[in-house]
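> sequence first, predicted model second:
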Amino acid sequence: MSLKKRVVYTAIFGGYDTLHEPKGLNKDIDFVCFTDDTKLKSKKWKIVLVADNKISSAMQNRKYKFFPNVYLKDYDESLYIDGNISVCSGVISELFDTYLAENKIAIPPHPERDCIYKEASKCIDISKGDPLKINLQMKFYKGIGFPSGYGLFENNVILRKHNDPDIVCLMESWFQQLEKFSARDQLSLCFLMWQQNIKCGSIFEGPRYSNRYLKIGYHKTEENLPVFKKIILYIFLNKKRNRILFFISKAIENIKRLSAKS
């Protein structure tokens, strides 16, 4: 059992991502990767080999993403990161100090939208999720009275006091929503925070923004894209980090809109 009280962890299943070695020492923090990849090795991550053939790779990821209170219960605080995110600093503890001093949970805001209803429409437009399940889910939330524009988080980075009873309840409810409705976890979290009166801090050093802590990269399947498509994806992944890339991304979006009209 580790004597450290903070952990950074990720969960990579089905070969979806490449594990990135964290930079710096971060002596006061452990790094843990849950995976089904028997060949995965690391000098800095503790590799925890697990497998559950009864559920999909995506749901295996969600199980570890949502429940550090079960799988990392000896730690008081955790930072979950998606497998395509790199830790770029030896002082990642500063994020814990900054955001968990007054919050039980903190997440980067969504970079494009601040409303689950708008996110639901976007998911349907780009074929991310079952339209029937998404529409049913949004109808249910509207019926309860959940307001539009309440907020939206990206959920690729989550800081938590994961053993806190309020957070445990939130995570259990979140997983239940995924089992009941759409597997798009962005669509349910803010509703549950509203319903359970949970305050969530906004991490402004998210991996899509210029900062010294975290950086977003490609998923493993994206690493082998044709060069042109990979460049376009890089522009959109990093448009919040670089003003030039931001304007290029806007130009590309305008070209797409004009092409769709013609």
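Thanks, I have it. Since the structure is predicted, the reported quantities are computational estimates derived from the model, not experimental observations. Residues are numbered from 1 along each chain as shown.
> C-alpha only now, for contacts and for neighbours.
Noted.
> can you show me the helices along the stretch 151-262 of the chain?
Taking DSSP state H, counting those that start in this stretch, the helices of the stretch 151-262 of the chain run over residues 165-180, 186-196, 227-237, 243-261.
> what packs against the longest one?
Looking back up the chat, that one is helix 243-261. Using 3 or more C-alpha pairs under 8 Å, 6 or more residues apart in numbering; DSSP states H and E, the elements in contact with helix 243-261 are helix 227-237.
> wait, what's in contact with residue 141?
By C-alpha atoms under 8 Å, 6 or more residues apart in numbering, residue 141 lies in contact with residue 191.
> residue 250: what's it in contact with?
Neighbour list for residue 250: empty [criterion: C-alpha under 8 Å, 6+ apart].
> look up how far residue 236 lies from it.
Separation of residue 250 from residue 236 (C-alpha to C-alpha, to the nearest Å): 9 Å.
> now the strands: where do they sit in this structure?
Under the criterion DSSP state E, strands of the chain are mapped to 6-12, 29-35, 46-49, 77-81, 85-87, 105-107, 157-160, 201-202, 214-216.
> residue 3 - how many residues pack around it?
Look at residue 3: counted by other C-alpha atoms under 10 Å, it has 10 neighbours.
> what's the distance between residue 209 and residue 203?
According to C-alpha to C-alpha, residue 209 stands 10 Å off from residue 203.
> do residue 149 as well
Separation of residue 149 from residue 203 (C-alpha to C-alpha): 18 Å.
> quick one: which of these two has more around it?
Of the pair residue 149 and residue 203, residue 203 is the one with more neighbours under other C-alpha under 10 Å, namely 19 against 12.
> so what's that one closest to, chain neighbours aside?
Excluding the flanking residues, the one nearest residue 203 by C-alpha to C-alpha, 6 or more residues apart in numbering is residue 108, at 4.3 Å.
> skipping its backbone neighbours, what lies nearest the most centrally placed residue in the chain in space?
In the chain, the C-alpha nearest the mean C-alpha coordinate belongs to residue 156, at 1.3 Å (C-alpha atoms, centre = their mean). Closest residue to residue 156 apart from its sequence neighbours, by C-alpha to C-alpha, 6+ apart: residue 82 at 5.2 Å.
> ok, second structure coming up, stack it against the first:
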Amino acid sequence: MLEKLSPRLDTANLRMAVYTCIVGHYDSLIEPRIAEPGIDYYVFTDIDIPAGSVWKKIDITQFDEYHEFSPTQLNRRIKMLPFCYLPDYDYSVYVDGNIEIEGAVTPVVAEMGDCPFGTHYHRTRDCIYVEKVRVNYLRKADKETVDKQTAAYREAGFPRHYGLYENSILIRSHRDESVRHLMEAWWEEYMRYPTRDQLTLPYLIWKTGYDRSRIHIIGKNIDRNPNFKRTHSHKTAKPS
């Protein structure tokens, strides 16, 4: 896997947002331990949030998509396409609903340098074909769809051990066209195979020819990153 060392990003004049998405009580809202001045915190949700919360509620029931997609699909759309929902920002930091923000996020964004996309490596696996076995064993998605998806990728020539990412935290530049195109392709492919986004992203990086040296690896194990804490496992969702 390629990792690129680059100068720190100057964040002084950037508009940055941190956001999460909770649809239908899938997770409970977790307050950040540190809320930085100059950063806006948003929760896209259809539930009530506590008075005085750091999170600013964006009511997803007002979106047309709320009635078009399943809760899981809507969550993935907002997760994958931040520039559609937060167009006025330069960078966004997405965090899953089960992630507690323990530290300042500005230094994490600054470490991106000139990489417009940041995520964690998967902590134990580096291959979607190995991940597929785990997904099927734990029944995290429809087995028939997972098998069809990975068979199609194998037929297309996608190699084993190409890489696997933990997508609980995603940092993206909203002004970079290559990231926008990758995220749009990710969403389209997810809707083609609505299984696990971990299975889809590595294939899209390979298929689109996205330069992996432009992916900033936030860490090699999200559970060892002092800036973030996974408070609980997600509930097992029914396949979309």
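Thanks, I have it. From a predicted model like this one, the values you see are computed outputs, not experimental measurements.
> how many neighbours does the residue nearest to residue 156 of structure 1 have?
20.
> got a list of what it touches?
For residue 82 of structure 1, the contact set (C-alpha under 8 Å, 6+ apart) comprises 10, 11, 156, 157.
> what do we get in structure 2 for residue 185 of structure 1?
Matched by TM-score structural alignment, residue 185 of structure 1 corresponds to residue 197 in structure 2.
> need the contact list for its match.
Taking C-alpha under 8 Å, 6+ apart, we find residue 197 of structure 2 in contact with 167, 190.
> how close does it sit to residue 113 of structure 2?
Here the criterion is C-alpha to C-alpha. By it, residue 197 of structure 2 lies 25 Å from residue 113 of structure 2.
> do the same with residue 175 of structure 2
In this view, residue 175 of structure 2 and residue 113 of structure 2 are 14 Å apart by C-alpha to C-alpha.
> neighbour count winner among those two?
Legend: neighbour count by other C-alpha under 10 Å for residue 175 of structure 2 and residue 113, higher for residue 113 (18 against 14).
> so what corresponds to residue 31 of structure 2 in structure 1?
Taking TM-score structural alignment, residue 31 of structure 2 has residue 21 as its aligned residue in structure 1.
> pretty sure its match sits against residue 84.
No - between residue 21 of structure 1 and residue 84 there is no contact under C-alpha atoms under 8 Å: 11.2 Å.
> between the two, which has more neighbouring residues?
A count of neighbours by other C-alpha under 10 Å puts residue 84 above the other of residue 21 of structure 1 and residue 84, at 20 against 14.
> isn't the more buried one right up against residue 17?
Yes - Residue 84 of structure 1 is within contact range of residue 17, at 5.9 Å (criterion: C-alpha under 8 Å).
> give me the common contacts of these two.
Counting by C-alpha under 8 Å, 6+ apart, the common neighbours of residue 84 of structure 1 and residue 17 are 219, 220.
> leaving out chain neighbours, which residue sits closest to the alignment partner in structure 1 of residue 53 of structure 2?
Under the alignment by TM-score structural alignment, residue 53 of structure 2 pairs with residue 43 in structure 1. Among residues not flanking residue 43 of structure 1 along the chain, residue 21 sits closest, at 7.6 Å (C-alpha to C-alpha, 6+ apart).
> so how far is residue 201 of structure 1 from the one you found?
Distance of residue 21 of structure 1 to residue 201 of structure 1, computed by C-alpha to C-alpha: 27 Å.
> try residue 140 of structure 1
Noted for residue 140 of structure 1: a distance of 26 Å to residue 201 of structure 1, by C-alpha to C-alpha.
> quick one: which of those two has more around it?
Taking other C-alpha under 10 Å, residue 140 of structure 1 and residue 201 do not tie; residue 201 has more neighbours (18 against 12).
> if we can go back for a sec, quick one: contacts for the residue nearest to the centre of structure 1?
80, 81, 82.
> who's in contact with the residue lying closest to the second one once chain neighbours are set aside?
In space, and not counting its chain neighbours, residue 81 of structure 1 is closest to residue 157: 4.6 Å by C-alpha to C-alpha, 6+ apart. For residue 157 of structure 1, the contact set (C-alpha under 8 Å, 6+ apart) comprises 79, 80, 81, 82, 107, 108, 206.
> what does the fourth one align to in structure 2?
Using TM-score structural alignment as the criterion, the counterpart of residue 82 of structure 1 in structure 2 is residue 96.
> distance of its match relative to residue 184 of structure 2?
Distance, residue 96 of structure 2 to residue 184 of structure 2, by C-alpha to C-alpha: 19 Å.
> pull the number of nearby residues for the aligned residue in structure 1 for residue 167 of structure 2.
Taking TM-score structural alignment, residue 167 of structure 2 has residue 155 as its aligned residue in structure 1. When neighbours are counted by other C-alpha under 10 Å, residue 155 of structure 1 registers 19.
> residues in contact with residue 155 of structure 1?
Residues near residue 155 of structure 1 by C-alpha under 8 Å, 6+ apart: 107, 108, 185, 186.
> contacting residues for the aligned partner of the second one in structure 2?
Structural alignment (TM-score structural alignment) places residue 108 of structure 1 against residue 120 in structure 2. When contacts are counted by C-alpha under 8 Å, 6+ apart, residue 120 of structure 2 is found next to 165, 166, 167, 169, 217, 218, 219, 220, 221, 222.
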